[in-house]
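**Student:** Quick one, fold the following:
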Amino acid sequence: MIIILKPKANEEKVRDLIKRLERMELSINYSEGATTTVIGLIGDTSAIDMEILRAHEIVADVKRITEPYKAANRKFHPDDTIIEVAGHKIGQGYFNVFAGPCSVESEEQIIAVAEAVKKSGAGFLRGGAFKPRTSPYSFQGLKEDGLKLLLKAKKATGMPIITEIMSELHLALFEDVDLIQVGARNMQNFTLLKELGRTRKPIFLKRGLSSTMEEFFMSAEYIMAEGNRNVILCERGIRTFEPSIRNNLDISAIPIVKRFSHLPIVIDPSHAAGTAWMVEPLSKAAIAAGADGLMIEVHNNPKEALSDGAQSLDFDEFSHVMEIIKERIAFEGKVMG
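**Tutor:** Have a look, this model is predicted:
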């Protein structure tokens, strides 16, 4: 349920109303936007008389929310959310590029990639330390050593880092990571999501391979329900019947997120198609559809990469794509976050 307040409602009367609602053992989500102020009620609202609330002098309207996700719902938070990470703004007109290798392989490699992607204009360095792989015989990442190398690259270049967490047991290792990624395979690892919700670390949540949009929003809800509202959504392609590409990039996810949620949405064109030559056109499509950022895999030598080399851009290719990205986001009226 949401309560829409009248413009310039008396602050003392607003506080009194919130206290009265809290005595009913409801969780309160107060959202003051540019034009609308909303009080969101989370919990059992069946006993609330909507007409009595509507009669309150500071209340403009009362509505029941039918969607199961509340905190992630735009009705609870009408304005777009801006997530601030290490001095960068993500969402609502701010555009960010997250770039780097699928896997951290060596100190020399990750620092070289960090310097190259920063030079081309990327704002965040991505790199996998813990790697979930389909085959147990594939390279699984350098794990804790990989995290240490990412932090060395951060120190060398000043770039904030984003990397994937596999288990809540590893959370202490991520203390100095700027943005924690939850991969597609862990999107419904609810124990992990709850633990991340109890931190205040910004979370980068990827959509599952076969997940509906409602399931995607509900995974964000697991994090937000525990108190962490710093969630960024990422569409990375979904599994379909088409065999010629790795996954189908669901561009429609962007307008759906913009309509039903207030959270930022980033597109990962590299994992979507699984081929480097499709990164540029998919990036263009994502920007045109209103994405708040792109996550792009970049490697110093894609042919020799230990994982996902086929979808990784080399330095020259990434520089070329970044020039196009800068032109497109300027045309769309956005700025680099």
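**Student:** rest of the way, CA atoms for contacts and neighbours
**Tutor:** Fine.
**Student:** Measure how buried Glu323 is and give me the count.
**Tutor:** By the criterion of other Cα atoms under 10 Å, Glu323 has 12 neighbours.
**Student:** again with Gly87
**Tutor:** 9.
**Student:** Same question for Arg229.
**Tutor:** 22.
**Student:** isn't it right up against Phe204?
**Tutor:** No - between Arg229 and Phe204 there is no contact under Cα atoms under 8 Å: 11.5 Å.
**Student:** Now for the closest residue to Pro302 other than its chain neighbours: which residues touch it?
**Tutor:** In space, Pro302 comes closest to Gly309 once its chain neighbours are excluded; the distance is 4.5 Å by Cα to Cα, 6 or more residues apart in numbering. By Cα atoms under 8 Å, 6 or more residues apart in numbering, the residues touching Gly309 are His299, Pro302, Lys303.
**Student:** hmm, try it at 10 Å
**Tutor:** Pro101, Cys102, Ser103, Gly274, Thr275, Ala276, Glu297, Val298, His299, Asn301, Pro302, Lys303 (Cα atoms under 10 Å, 6 or more residues apart in numbering).
**Student:** From what I see, the fourth one and Ala310 are in contact.
**Tutor:** Yes - distance between Gly274 and Ala310: 6.7 Å, which falls inside the contact criterion (Cα atoms under 10 Å).
**Student:** all strands for the stretch 101-250 of the chain, in order.
**Tutor:** Along the stretch 101-250 of the chain, counting by DSSP state E, counting those that start in this stretch, strands occupy 124-126, 161-164, 179-182, 203-206, 231-235.
**Student:** which other helices and strands contact the longest one?
**Tutor:** If I follow you right, that is strand 231-235. strand 179-182, strand 203-206, helix 213-225, helix 253-260, strand 265-267, helix 269-273, strand 293-297 (3 or more Cα pairs under 10 Å, 6 or more residues apart in numbering; DSSP states H and E).
**Student:** The structure of the following sequence is requested for comparison with the preceding one:
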Amino acid sequence: MVIVMNPNATGDQIKKVIVRVHNAGLRTHVVEGESRTIIGIIGDKKAIMALPIEALEGVEKAVTISSSYKLVSRDFKPTPSVVDVDGVKIGNGSLIVMGGPCAVESRDQLMEAAQIVKAGGAQFLRGGAYKPRTSPYAFQGLEEEGLSYLAEARAATGLKIVTEVTEVAAVELVASYADMLQIGARNMQNFHLLKAVGRTGKPVLLKRGLSATIDEWLHAAEYIVNEGNYNVVLCERGIRTYEEYTRNTLDLSAVGALKHLSHLPVIVDPSHGTGKWHLVRPMSMAAVAAGADGLMIEVHPNPAEALSDGPQSLNPGNYMALMHDVQRLAEFLKNEVR
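**Tutor:** This next block holds a predicted model:
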């Protein structure tokens, strides 16, 4: 259930409602909106229904949430959320771009990639220090050494850092370096990991699982938000289907569906979504047109020598051309759509 407070409800009235709910053995999640406060109630349904919510002073109405993912739903928060990553806002109507190599391979490679990403106008540097790979013989990442290179690149360029964390034991270490923690597709339903990143309070980028439904994806986000961390951004990166030409099937309909079902920002990763560098530009343009809040693009100084995902990585020239096109499209849509 969601309690919607009156626009003129006082702080004391809000506090009394929260205390009343807690005294009934229930938990609350409070969201301060622009015009009113919303209080989400979680716990036993019978205890919730027994509360005289609408009789409490300062309460405008009580709304029952039918979906089992409550905190990330539009019923809980009708207006879109904006996730602030150390000054860079995702979901405020601007298009943000996260660019960089799939894996941090060396200091020189990452610093060169960071300068390219910065020059193109992106706001985030992406790069994996920990790499969960299908084959145990594939490059697994530089781990903390890679994290230190990411921090050095941030200091040199001002780009924010988003990087993947793959296990609970590494959460504290990765969080000490990163501005945003990424949960990869293979870990979307690693519930212990979701809870752990939720407790950090750091912004989280949650990628869709390899074969996950939208419902399962939103429930995964609920695990993070249920720990009190509302700074979650969803990332569509393609799902596994019977199609063999592309690496995955990029589900751009998910952008519209998520905007309808949830208040969380949504970005798209066309690099993993297609697995082919020449499809990254058209799918990026389509994602922007579909209403995505951002893009995650793999960029490598020399894709032919990449230790991970070279075929889907853009070289510097292709990246610059893509950024020019998506920025023009984003500006056009912003001016045309009222």
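**Student:** tm score of chain vs chain?
**Tutor:** The TM-score (TM-score structural alignment, normalised by the length of the first structure) is 0.94; 334 aligned residues with a Cα RMSD of 1.7 Å.
**Student:** Can I get the strands of the stretch 101-250 of the first structure in JSON lines including distance to Gly33 of the first structure?
**Tutor:** Shown next, in JSON lines, are the strands of the stretch 101-250 of the first structure (distance: least, Cα to Cα, whole Å):
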{"stretch": "strand 124-126", "distance to Gly33 of the first structure": "28"}
{"stretch": "strand 161-164", "distance to Gly33 of the first structure": "29"}
{"stretch": "strand 179-182", "distance to Gly33 of the first structure": "26"}
{"stretch": "strand 203-206", "distance to Gly33 of the first structure": "23"}
{"stretch": "strand 231-235", "distance to Gly33 of the first structure": "18"}
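**Student:** Contact partners for Gly287 of the second structure?
**Tutor:** I think there's a mix-up here, since residue 287 of the second structure is Ala and not Gly. 236, 250-253, 255, 267-270, 281, 293-295, 326 are the contacts of Ala287 of the second structure under Cα under 10 Å, 6+ apart.
**Student:** Got a PyMOL select line for the buried ones in these?
**Tutor:** This is the PyMOL syntax for the buried subset of the contacts of Ala287 of the second structure, where burial follows 16 or more other Cα atoms under 10 Å:
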select buried, resi 236+250+252+255+267+268+269+270+281+293+294+295+326
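**Student:** sorry, back to before: quick one: closest of the strands of the stretch 101-250 of the first structure to Val59 of the first structure.
**Tutor:** Judged by Cα to Cα, the one of the strands of the stretch 101-250 of the first structure that comes nearest to Val59 of the first structure is strand 231-235, at 29.5 Å.
**Student:** Now the closest one on the second structure. Mean distance?
**Tutor:** Aligned to the second structure and superposed, strand 231-235 of the first structure gives a mean residue distance of 0.8 Å (mean Cα distance after the TM-score superposition for the first structure).
**Student:** between that strand and strand 293-297, how big is the angle?
**Tutor:** 60 degrees (axes from the mean of the first three to the mean of the last three Cα atoms, to 10 degrees).
**Student:** what's the spacing between strand 231-235 of the first structure and its chain's center?
**Tutor:** Relative to its parent chain, strand 231-235 of the first structure has a centroid offset of 2 Å by Cα atoms, centre = their mean, to the nearest Å.
**Student:** Could you do stretch 191-200 of the first structure as well?
**Tutor:** 15 Å.
**Student:** Buried residues of it, list them for me.
**Tutor:** Using 16+ other Cα under 10 Å as the burial criterion, the residues of stretch 191-200 of the first structure that qualify are Leu192, Leu193, Lys194, Glu195, Leu196, Gly197, Thr199.
**Student:** One more: stretch 211-218 of the first structure?
**Tutor:** Glu215, Phe216, Phe217, Met218.
**Student:** Including distance to Arg20 of the first structure, could these go into a markdown table?
**Tutor:** Formatted as a markdown table, those follow (distance: Cα to Cα, whole Å):
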| residue | distance to Arg20 of the first structure |
| --- | --- |
| Glu215 | 33 |
| Phe216 | 33 |
| Phe217 | 29 |
| Met218 | 28 |
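**Student:** Name the nearest residue to Leu147 of the first structure, sequence neighbours excluded.
**Tutor:** Nearest-residue entry for Leu147 of the first structure: Ala129, 5.7 Å, with adjacent residues in sequence omitted and distances by Cα to Cα, 6+ apart.
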